[in-house]
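Q: can you look at this prediction? I've put the sequence above it.
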Amino acid sequence: MSQITRIKGSHRAASLVIAGSAVTTSGLVATAEDAVDIRAQTRSVLSQAEALFSRAGLRKSDITRVQIWLADMADFPAMNEIYDAWVDPEHAPVRACVGAALANKHYLIEIQVYGYQPD
């Protein structure tokens, strides 16, 4: 039987869950001090995702899927500028990006990251 490990987030949701070899973050948004623009928010969220994976003993190369929600699809090129500098082309995950109304008007981006924990 697989063990489930949860890295605490809030009372509502874990920040990261490891279930067997599957790893997933909650939907990550920028911190208040990083709410300047889409570039800053994208950096903030990707940094959080990488830190969570690192805390679980994983690397960026263990990321298998990235789901991105943008409040405004006009931010797609600027977001991609930051994402492309962050992602390792040798271990690029699959990715989806859609426009969506986010939970707070200050959130420009939300990202959920999925991965695989090697044996």
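A: Ah, there it is. Numbers count the residues shown, from 1 in each chain.
Q: C-alpha only now, for contacts and for neighbours.
A: Fine.
Q: which stretches in this structure count as helices?
A: 38-55, 76-86 (DSSP state H).
Q: quick one: closest of those to Gln112.
A: helix 38-55 (8.1 Å; Cα to Cα).
Q: got the angle for the closest one vs helix 76-86?
A: Angle, helix 38-55 to helix 76-86, by axes from the mean of the first three to the mean of the last three Cα atoms, to 10 degrees: 30 degrees.
Q: try it against this one:
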Amino acid sequence: MSIKRIEPGARMSGAVVHGNTVYLAGQVGEGATVTEQSKSALAEVDRLLAAVGSDKSKILQTIIYLSDMSTFAEMNAVWEAWIDPKNPPARATSQAALATPAYKVEFVVTAAI
């Protein structure tokens, strides 16, 4: 089975397709708040999924990292407005130190094509 790398860089690819599954790198967004960063990151998830012929209705699993769990409700408000309510994926959310202090939220997505 072939492997296709989408937007490969020095450290990682934006997405990797193997068979009928796409794995997205952790997506972080721009902005000062969890709301802004969540909206920005999820827009990038939409873009990457579209690039491989998928969409959010085909997300199998999402892992969400928050730099501070006190922003859980703020992130969830964005998530609930964005996600396909008829096709919610399996999901886990935890607190973690992210790559830089500016990052407040990161989404790791696996989806079907």
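A: Everything's here; your move. Because the structure is predicted, anything quoted here is derived from the model rather than measured.
Q: now render the helices of the first structure as CSV, adding mean neighbour count and distance to Gly115 of the first structure.
A: Formatted as CSV, those follow (neighbours: other Cα atoms under 10 Å; distance: least, Cα to Cα, whole Å):
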stretch, mean neighbour count, distance to Gly115 of the first structure
helix 38-55, 20, 9
helix 76-86, 14, 16
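Q: any chance of CSV for these, columns distance to Arg65 of the first structure?
A: Shown next, in CSV, are those (distance: least, Cα to Cα, whole Å):
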stretch, distance to Arg65 of the first structure
helix 38-55, 12
helix 76-86, 13
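Q: so which of these is nearest Glu110 of the first structure?
A: Once these are compared by Cα to Cα, helix 38-55 is nearest, at 7.5 Å.
Q: mean shift of that closest one relative to the second structure?
A: In the superposition with the second structure, the average deviation recorded for helix 38-55 of the first structure is 0.4 Å (mean Cα distance after the TM-score superposition for the first structure).
Q: separation between the alignment partner in the first structure of Gln37 of the second structure and Ala30 of the first structure?
A: Under the alignment (TM-score structural alignment), Gln37 of the second structure pairs with Gln41 of the first structure. Counting by Cα to Cα, to the nearest Å, the gap from Gln41 of the first structure to Ala30 of the first structure is 5 Å.
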